[in-house]
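# Predicted model, plus sequence, below.
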Amino acid sequence: MREPTPTEAIALVGRYESADELPERMRADVRLLGELLGQVLRESGSPGLYDDVERLRVATIRARTEGTADAFEQAVQIAESFSVARADEVARAFTCYFHLANLAEEHQRVRVLRERDGRPDREDAGDSVAAAFVRLSAEIGEARAREHLAGLRFHPVFTAHPTEARRRAVSSSIRRLAALLDTHDAAVPDGADRRRAHRRMLEEIDILWRTAPLRPAKPSPVDEVSTVTSVFDETLFTGVPHVYRRADDALQAGRAGRAAPQVPPFVRLGTWVGGDRDGNPFVTAAVTRTAAAIAGDHALRALEQAAERVGRTLTLDAADTPPGDALTALWQRYRDLDGQTAELVAQSSPDEPHRRVLLMIARRIAATRARNADLAYPDPDALLADLRIVQESLVAAGAQRAAYGHLQQLIWQVQTFGFHLAELEVRQHSAVHAAVLAELDAGAPRSAQTDEVLATFRAIAQIQQRHGRAAAGRYIVSFTRSADDLVAVHRLAAYATADGSPAPVLDVIGLFETFADLQAAPDVLAEVVTRPEFRDRLAQTGNRLEVMLGYSDSSKDVGPVAATLALYEAQERIAAWAQREHIVLTLFHGRGGALGRGGGPANSAILAQPPHSVDGRFKLTEQGEVIFARYGEPAIAMRHIDQVAAATLLAWAPSVQRRNSEASHRFADVAQAMDAASRARFFELVHADGFAGWFATVTPMEEIGRLALGSRPARRGLSVSSLEDLRAIPWVFSWSQARINLAGWFGLGTALHAVGDVSRLREAYRDWPLLRTMIDNVAMSLAKTDERIAGRYLALGDRDDLAALVLEEMALTRRWVALVKDVDDLLADKPILQRAVTLRAPYVDALSLLQLRALRALRAQDGTEPDPDQERLLLLAVSGVSAGLQNTG
């Protein structure tokens, strides 16, 4: 087959990136950034690089548009023809393209959000907190809706699970490019500002091209703390109060800005970064203390700067805005605490009493950060009390707008982030606790593991003393299988503090992960709340109990379909038990970014949960690339938080709970048939003799373990002889890299086929939110697969039977999902997602072909030392495919 002429190539690419698929302004951004990248490749790449990139790009687009074996084979031959050095450059070029395409898409999302903002008729207005409150009020009355609003809580927990292949240096470059795109948008066409933005974008893309895409070494846990904390600095500290403000403005209508807020500060942050030691030997007690110190420093620094900014704006003269008695008394206390600083502040703020007090508040926050005991605040409540005095004085003086403006933002920030930023949660495996207790109970010499486990409890107590009770205290037990696994935490804490050192206050949380553990969870919980340690803590917290559900290992255990159904049943039973026992339950969802780990839109998942399993409280893990996709850009972060909080509030609605309960019972026979059939099909694959070794051969699983993604090892042992040895993240990540995404869909086709009744399944898809969410997520997962490339990965192994089983199930699932959704294109009802997949698909194909050639070369070495050039090429392609597919792990 001849290569297309330049004119034909331009026409081909133009058809693929047509205006019908991309909004005009986004298409212009993609073209602009692509042209700038092309210029950089011509200027900075080796001779002929740009032409080779274009040859492969056009070939993969043609393979997609024509869909013929010949067109695909031509793309394969071009990828195979490059030298390793040239393939390396081409892989880097395509990875840069993905970063720019992702930026263009994010920029379009932000542009649309800004254009919609403030329009009451906008299409997304129905899934905001304000809209959810109105709908809830219509069902249960405004008074009860306000009670529910007061109890609303959205609690994302950031983890360091290793799925973010992108370096922080690359993320920083992309953020700078985003700012330049804004400048470019705002500038006059052909004006000096636009030319300057154009030049600066070229400079930034050149830096991006020259930045090494792979980390030279795995990050340490402290590095990971700094990376996650940057999201707080850049987005969340200012963004979260804006979410509250928008909701409050909508509910207050004409009174907005002049009345006390109706919306509570409903976001709380958690983090496992520096606290999760399950399988990570690099997370020690010292690291945990350091993580808390870093987070606390960032929180106090941000609060100090915010208080200083607000204080400098309160230039209200005492003649017009007289201080209240409490404010005057507070100022006198400050003068007694630090007369010299108070005098300096008074000189700079004559006759401005509110400004003076707030500037002194900023000084006291600085003293808290510096640990100056004489001036420091003992806790966030003391700071809030002072801020309330300022606010109440302003209200009494008639300055309501000043009281409920930026000062209210500061109050919300203190309420949300405290002095600790995010609660640091500790996680450890139940087997580790059992081994340590056996050693301690036997009176044996203490091992290094035992010393470290006990040091962790002392570290939690020290963090609570320094940063406050809210800074730490939740302790998650992985692979909880009995009440004794949870009580073990309290026993270990007693051993750790037997020398009289302060004891930590602990909320022990069972993490139920496997299918069997999920089934046993209600009985384990019913037993553990009878134990004295848990009874006492429940009495202290008003009968509040948190329970964590693991999505990853349950999916790896029985397959994605059976795991989804088992998770629903577990939630249903746990929620019913909690209702009977009058326990205020919070379910903590261990969802990852990928669909095989519970990923997908959180708001639709919330509205599909069983009655009383949410009740206004939703907590979930956020990890890897999902953290930056959801929280890295302020407008997108605010939209995400608003959507998820709205769904959390709306889950209280009787109509939602009734719909889910009725559908669960109405389609119980469908669930039963799907569960049995999907599990049998999954076991047919994963329980086949030699499956673990075959899986490691047909995916880049071993090589992914060498990619410097995170500090945590990819496996629990030295080798993978069974699925139990492999962590869920590399299991999912490896299948996605092979363009198979098996962890997200395998078994659904068989499950739907076992039901067999298309009309009944379509009825269930329409009326049963759980099935609808499952099928929509699988459609997304399948849209990112590619049978041609998947077949070539599967051919790397010597098991034609297993390869055939995977491809048959893929085709069956694709066919049944299309039947149930009644569509020809799996994403026909998701145009934005369809656009994203279509835009990236041929470019992901190019990187997959480069990854395949490297993987074949490495597999052909028969156990000899890997060729470093081929390994680097493979890892570059892994990083690029991750950027292209996005929710990979």
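Everything's here; your move.

# Going by C-alpha atoms from here, please, whenever you check contacts or count neighbours.
OK.

# if I pick the closest residue to residue 653 other than its chain neighbours, what's in contact with it?
Spatial nearest neighbour of residue 653, chain neighbours left out: residue 136 (5.7 Å); criterion: C-alpha to C-alpha, 6 or more residues apart in numbering. Neighbouring residues of residue 136 by C-alpha atoms under 8 Å, 6 or more residues apart in numbering: 142, 145, 650, 652, 653.

# what about residue 136, helix or strand, and which?
Taking DSSP states H and E as the criterion, residue 136 maps to helix 129-140.

# Give me the next element, helix or strand, following that helix.
Taking DSSP H and E, what comes next after helix 129-140 is helix 142-150.

# what does that next one contact?
With C-alpha under 8 Å, 6+ apart, helix 142-150 has contacts from 133, 136, 137, 263, 264, 616, 649, 652.

# sec struct for the last one, please.
Reduced to three states with DSSP: H, G, I helix; E, B strand; the rest coil, the structure at residue 652 is coil.

# What is the neighbour count of the closest residue to it other than its chain neighbours?
Spatially, and ignoring its direct neighbours in sequence, residue 652 is nearest to residue 615 (5.3 Å; C-alpha to C-alpha, 6+ apart). By the criterion of other C-alpha atoms under 10 Å, residue 615 has 23 neighbours.

# buried set for the host helix or strand of residue 361?
Here residue 361 sits within helix 353-370, counting by DSSP H and E. Residues 353-369 are the ones in helix 353-370 that count as buried (16 or more other C-alpha atoms under 10 Å).

# One more: stretch 511-530?
511-515, 517-522, 524-525, 528-529.

# want to compare, so here's the second one:
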Amino acid sequence: MPSIRHVDPQLRRDVRLLGRLLGEVLIEQEGQALFDLEERVRRLSIQRRRGPKSERRAAASELAALLREMPLERAEPVLRAFSTYFRLANLAEQHHRIRRTREHASGGGQGPQRGSLDAVMQALKQAGIPASRVREMIVSMRVTLTLTAHPTQAARRTVLQKVYHLARLLEERDRGHLTPREKADTLESMREEITALWQTDELRRERPTVGDEVKNVLWYVEEVLAEQLALMPETLDWSFERAYGEPLGVLATPVRLHSWVGGDMDGNPLVTPEVLADTLRAHRARGLRALLGEVYRLGWVLTQAEPHAYVSKELRASLEKDAAELPEVMARFGSRTTGEPWRRKLRFMEARLQAALVYVEGRRAGRTEPLAPTAYRSPMEMLSDLELLERSLVDAKSRHAGLRQVRRLIARVRVMGFHLAELEARAPAEDARSAAASFDGGPKPTEGGARLLAVLQRVREAQAESGEGCCRTLILSMASTAEDVLAAFTCARKSGLWDEARGCATVDVVPLFEQLGALDDGPKVLRELFAHPEYRKHLQARGVQEVMVGYSDSGKEVGLLAASAALYRAQTALTRVAHEAGVQLRLFHGRGETVARGGGPAHEAILALPPGSVAGTYKATEQGEALDHKYARPELARRTLELVLSGVLLHSLDAQPRVASEEEAPFRAAFDELAELGRRAYRGLVWEDPNFVPFFQAATPIEEIAALPIGSRPSKRAAGGLESLRAIPWVFAWTQNRAILPGWYGVGTALEEYGSRPEGLAQLKRMYRQWPFFHTVMDNVAMVLAKSDMAIASRYAALAPDSTRPLWERIRAEYARTRRWVKRVTGEARILESNRQLRESISLRNPYVDPMSFLQVELLRRKRAGAEKIDRPLLLTLAGIAAGMRNTG
């Protein structure tokens, strides 16, 4: 059994139950010998973390020897046992998070749960923010979550589906009043799911296609997020009324879903113009099918009959118009819906949706039949019918007989239209420059430039078919100049993405500032764009300039502290420049899940943003690896959405803790000093030490990651060395070897040098107490330090050439220095002292991650020595360690 004595009792109960069932399955499926071997490995792993130092070393040596001698045919089932345990432990934790949320909501906690909308509305009321101001903010607020694929997500949908079934069974067990027979049946069902999980291959046999990734990301939208976003107006109204004692009075739906999957051309040659066009049609087809199902189900709700409910003149006139335009529907359903006007209206709506779906599916199949004149051409047409239903139900005194369901469908259509998620296109800035230079007799565009022009043509066709809302964002990666944006602007106009009446392009051109120089030059770029007459007219018509700031490549380039400082500086300056020019700015945060890529708790991250940089508008990426633990279940999705919305509300209404104005300037100056000290230390190791690249390649599984079928996108943007490696596999490799170096290297040196000055440590402590930005940075570093394990990382380091030994000693010394100084700054005796839940989570996983790390080292050694048939067990270790470490890339 897992050693989890210090874990919450309810979580401990679930983990032990799932662990016991897994043990029974192992014995049944693989025999007692395999179970005994797995238990021996687990006990040694626990011993290696407890007891006197000599005993820990002895356990580590014995564990390494055992795994070194283990034949491959035994290694695979042992690895599968540990990785299966992780899936079950993750499931238990997710379930416990949901349980805690419910306890708070039912009054069992100490007031509303932190970060919930209930808690935030009460905080706003206590801060003296009037109801009218909160209402105005909710109506105007816009939060956009952009879903992405993830090249290091190894879990198959087949496996995840079985885990979701187990989740529902855990929920069933938590419900009281089950009979003994029902309890036994639930337990047997859990055993069946775990057995099926064990018998299912958790590894992909082939690298996923872009289409596979599109289906994967849309699963979360269709199965979970669509319903949660439809419920959001009611959630906001409920929380607002509880705090302010009056109804919100508006059905606000502030969240929008976008997606990069199928439109992200940055370094992915598989995203062709044809793939993008098919993705757009797949979005529309799946969205229309989902709406058809919703309208059909609504027919079983709106069963009001004419003798018993008032039918408005407006509804009667609408039905007469529908009957004239859709006689075949009247002929088929007229007699069945006699005297049931709302059902009849819904039948007509179904027919209009079906006609739109037939057209889209025909286009996907290569047919060119025109759109039927009776089909819905836009979501606005459907909304018009739904709003008519809403008014007629109010007139019929049916507020408690279906009105809520109609309003939920209205919210869904407002959020998603016909597309589920709005697709965004992303391309390198150099492609836009090449494409623009090819006009008017210029040189032939590069392959990337030609692809961009072809993609813009497909977007133009899609907008003609489906309206502008299907795809209206073009992101330029590695943008650094105004010329980059103007080149893309020219390409859009030349491609027909232009509204002559408004004098603007029908796409927003979004520069992505990723590297240090681009972040620092971003304000200058905006000034030049705002001074460009034609582009300024375009902005006046579009209403907003969106700018994306990248947290990944900046961190890889200059280290955590310097990247954090550059991002804070850039956001402050970009906000100021836009305000001075009278242009609305929307900042798009390109965050990953790891601290090295801007990750960390979303609520705290939003509150730590510079003053004025949110202003009711927030947009961020939701990385593919995060989707499962944020959105796999309705309760998790609701909690995630509330955390983001509550952070945006607090920041926009300036109701969160702020550093005193007289302290902000010296705090920022101090952090800039820390950033420069950290930059020097980080660059000195990663970019200037000639031994670093050979060490990185040998002491992490980076080459193996690149070769294995994990994601559709290559690990590098182009041929080259470290500079061309994407930030995701860069961080993923360091997470696999347990050092997680990008999340802390250089921090210790910076804190030590600054903190050793007179009053330096006192200043750092003040910054931690008073400045949310610095507090968040330090807490995120502490989380990475807690997850790192330098003893295990040392085993990976032993794979590197002897000449790199001094470099590894530098890394170890910096890790120790960083731990020491983070504790001094936070005032805690041990790392994560104040974060019990995260400490529990790490302690729950370590005994199971450690053996997979030990075995991965052994497999890397064998593979590099020329052994065959290593790829499959090696991929199992990659997937297992990723599951155990959670935020991996």
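That came through fine. This is a predicted model, so every value here is computed, not measured.

# that older thread, which among the contacts of residue 136 of the first structure end up buried?
Here, 16+ other C-alpha under 10 Å leaves 145, 650, 652, 653 buried among these.

# related to what we said a few turns ago, please narrow the buried residues of stretch 511-530 of the first structure to those residing in helices.
515, 517, 518, 519, 520, 521, 522, 524, 525, 528 (DSSP state H).

# quick one: the strands in the second structure?
142-147, 255-259, 422-423, 425-428, 473-477, 498-499, 504-505, 508-513, 545-550, 585-590, 617-622 (DSSP state E).

# Include distance to residue 846 of the second structure when you put those into JSON lines, please.
Shown next, in JSON lines, are the strands of the second structure (distance: least, C-alpha to C-alpha, whole Å):
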{"stretch": "strand 142-147", "distance to residue 846 of the second structure": "30"}
{"stretch": "strand 255-259", "distance to residue 846 of the second structure": "34"}
{"stretch": "strand 422-423", "distance to residue 846 of the second structure": "39"}
{"stretch": "strand 425-428", "distance to residue 846 of the second structure": "38"}
{"stretch": "strand 473-477", "distance to residue 846 of the second structure": "37"}
{"stretch": "strand 498-499", "distance to residue 846 of the second structure": "56"}
{"stretch": "strand 504-505", "distance to residue 846 of the second structure": "53"}
{"stretch": "strand 508-513", "distance to residue 846 of the second structure": "37"}
{"stretch": "strand 545-550", "distance to residue 846 of the second structure": "31"}
{"stretch": "strand 585-590", "distance to residue 846 of the second structure": "30"}
{"stretch": "strand 617-622", "distance to residue 846 of the second structure": "26"}
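
# now for those strands, which one comes closest to residue 461 of the second structure?
When the strands of the second structure are compared by C-alpha to C-alpha, strand 498-499 sits nearest residue 461 of the second structure, at 12.2 Å.

# closest to residue 409 of the first structure among the ones in helices among the buried residues of stretch 511-530 of the first structure?
residue 525 (39.6 Å).

# Determine how far the last residue of stretch 171-191 of the second structure lies from the first.
15 Å (C-alpha to C-alpha, to the nearest Å).

# Give me the buried stretch members for that stretch, please.
173, 186, 187, 190, 191.

# Which one of the residues you listed is nearest to residue 727 of the second structure?
The closest of these, once distances to residue 727 of the second structure are taken by C-alpha to C-alpha, is residue 190, at 38.8 Å.

# Can you report how many residues neighbour the nearest residue to the closest one once chain neighbours are set aside?
Excluding the flanking residues, the one nearest residue 190 of the second structure by C-alpha to C-alpha, 6+ apart is residue 166, at 6.1 Å. Residue 166 of the second structure: 23 surrounding residues under other C-alpha under 10 Å.

# residues in contact with the corresponding residue of the first structure for residue 166 of the second structure?
Alignment note: residue 166 of the second structure maps to residue 177 in the first structure; criterion TM-score structural alignment. Residues near residue 177 of the first structure by C-alpha under 8 Å, 6+ apart: 201, 204, 205.

# Recalculate using a threshold of 10 Å.
Residue 177 of the first structure makes contact with 33, 100, 103-104, 171, 183, 197, 200-205, 208 under the criterion C-alpha atoms under 10 Å, 6 or more residues apart in numbering.

# again with residue 465 of the second structure
Neighbours of residue 465 of the second structure in contact, by C-alpha under 10 Å, 6+ apart: 281, 359, 360, 371, 377, 378, 459.

# Distance-wise, check the closest residue to the fourth one other than its chain neighbours relative to residue 298 of the second structure.
Closest residue to residue 371 of the second structure in three dimensions, ignoring its sequence neighbours and counting by C-alpha to C-alpha, 6+ apart: residue 359, at 5.6 Å. Separation of residue 359 of the second structure from residue 298 of the second structure (C-alpha to C-alpha): 24 Å.

# try residue 128 of the second structure
With C-alpha to C-alpha as the criterion, residue 128 of the second structure and residue 298 of the second structure are 42 Å apart.

# And those two? Which one has more around it.
The neighbour count for residue 128 of the second structure versus residue 298, taken as other C-alpha under 10 Å, is higher for residue 298 (18 against 10).

# list the contacts for residue 613 of the first structure?
568, 570-576, 578-579, 585-587, 606, 651-652, 657.

# count of residues packed around the nearest residue to residue 593 of the first structure once chain neighbours are set aside?
Nearest non-adjacent residue to residue 593 of the first structure, counting by C-alpha to C-alpha, 6+ apart: residue 599, 4.7 Å away. Using other C-alpha under 10 Å, the number of residues around residue 599 of the first structure comes to 22.

# my read: residue 599 of the first structure touches residue 777, true?
Yes: here residue 599 of the first structure reaches residue 777: they are 8.2 Å apart, a contact under C-alpha atoms under 10 Å.

# Spatially central residue in the second structure, please.
residue 622 (2.1 Å; C-alpha atoms, centre = their mean).

# Show me what that one lines up with in the first structure.
Under the alignment (TM-score structural alignment), residue 622 of the second structure pairs with residue 622 of the first structure.

# State the distance from the residue lying closest to that match once chain neighbours are set aside to residue 181 of the first structure.
The shortest distance from residue 622 of the first structure to any non-neighbouring residue, by C-alpha to C-alpha, 6+ apart, is to residue 158 (4.8 Å). Counting by C-alpha to C-alpha, the gap from residue 158 of the first structure to residue 181 of the first structure is 29 Å.
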